[in-house]
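1. predicted model and sequence below, questions to follow.
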Amino acid sequence: MAATVPAECRMANDIARNLGHLPGEEAAEAIAGHIGRFWDPRMRRRLNEHVDAGADRLDPLVVAAVKLLR
């Protein structure tokens, strides 16, 4: 059975792919801004939990964005 990627991780990685053309720190800030403005608090909490659990399957820019949101 194949492991599935949690929805929050998949969506955050999609955002990172769309903003990956920006320089590193600017991309992380843009991802954090998007997540902060448009994501439900429950979604942000689950993403935080995934980062705390090791951040496997997450783009490094997403991890940096989550750290900015904290």
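-> Looks like it came in fine. Numbering: from 1, shown residues only.
2. make it CA atoms for all contacts and neighbour counts henceforth
-> OK.
3. mind listing the helices for this structure?
-> Using DSSP state H, the helices of the chain run over residues 7-19, 24-38, 41-52, 60-69.
4. okay if I get those as TSV plus mean neighbour count?
-> Shown next, in TSV, are those (neighbours: other Cα atoms under 10 Å):
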stretch	mean neighbour count
helix 7-19	17
helix 24-38	18
helix 41-52	15
helix 60-69	20
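5. residue 66 is in contact with residue 48, correct?
-> Yes: using Cα atoms under 8 Å, residue 48 is in contact with residue 66, at 6.7 Å.
6. try it against this one:
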Amino acid sequence: MTSEKLVSMANQIGRFFVSQGTDQAAHGTADHIRQFWDPRMRAGILEHLAAGGAGLDPHVRQAIEMLRDQQAA
């Protein structure tokens, strides 16, 4: 799957969680991606973040950073 498609999907998920409150947007987005995305998709979005993360909405970037940090721990 292309980085552009992963970014589009992540931002779409993020927009849903923003509707539930900005405080929960990053956490909800990270939880959704962790639970429902295939490991290859998660790896792809993490690679995209490592390459600069172009196109990610701010709270989605935060969510992907959370996933990255959890993986490193």
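-> Happy to help now that I have it. None of the values given here were measured: they were computed from a predicted structure.
7. what lines up with residue 62 of the first structure in the second structure?
-> In the second structure, the residue matched to residue 62 of the first structure (TM-score structural alignment) is residue 60.
8. okay, its match and residue 6 of the second structure: tell me how far apart.
-> 11 Å (Cα to Cα, to the nearest Å).
9. pull up the gap between residue 17 of the first structure and residue 10 of the first structure, please.
-> Residue 17 of the first structure is 11 Å from residue 10 of the first structure, by Cα to Cα.
10. my error: substitute residue 52 of the first structure in the last question.
-> For residue 52 of the first structure relative to residue 10 of the first structure (Cα to Cα), the value is 16 Å.
11. and residue 10 of the first structure, what's its match in the second structure?
-> Checking TM-score structural alignment: residue 10 of the first structure goes with residue 8.
12. which ones are touching its match?
-> Neighbour list for residue 8 of the second structure: empty [criterion: Cα atoms under 8 Å, 6 or more residues apart in numbering].
13. now with 10 Å, please.
-> By Cα atoms under 10 Å, 6 or more residues apart in numbering, the residues touching residue 8 of the second structure are 2, 14, 55-57.
14. contact partners for residue 56 of the first structure?
-> 5, 9, 50, 63.
15. preserved in the second structure, out of these?
-> Comparing the contacts of residue 56 of the first structure with the second structure on both residues aligned by TM-score structural alignment, their matches' Cα atoms under 10 Å, the contacts found in both are 5, 9, 50, 63.
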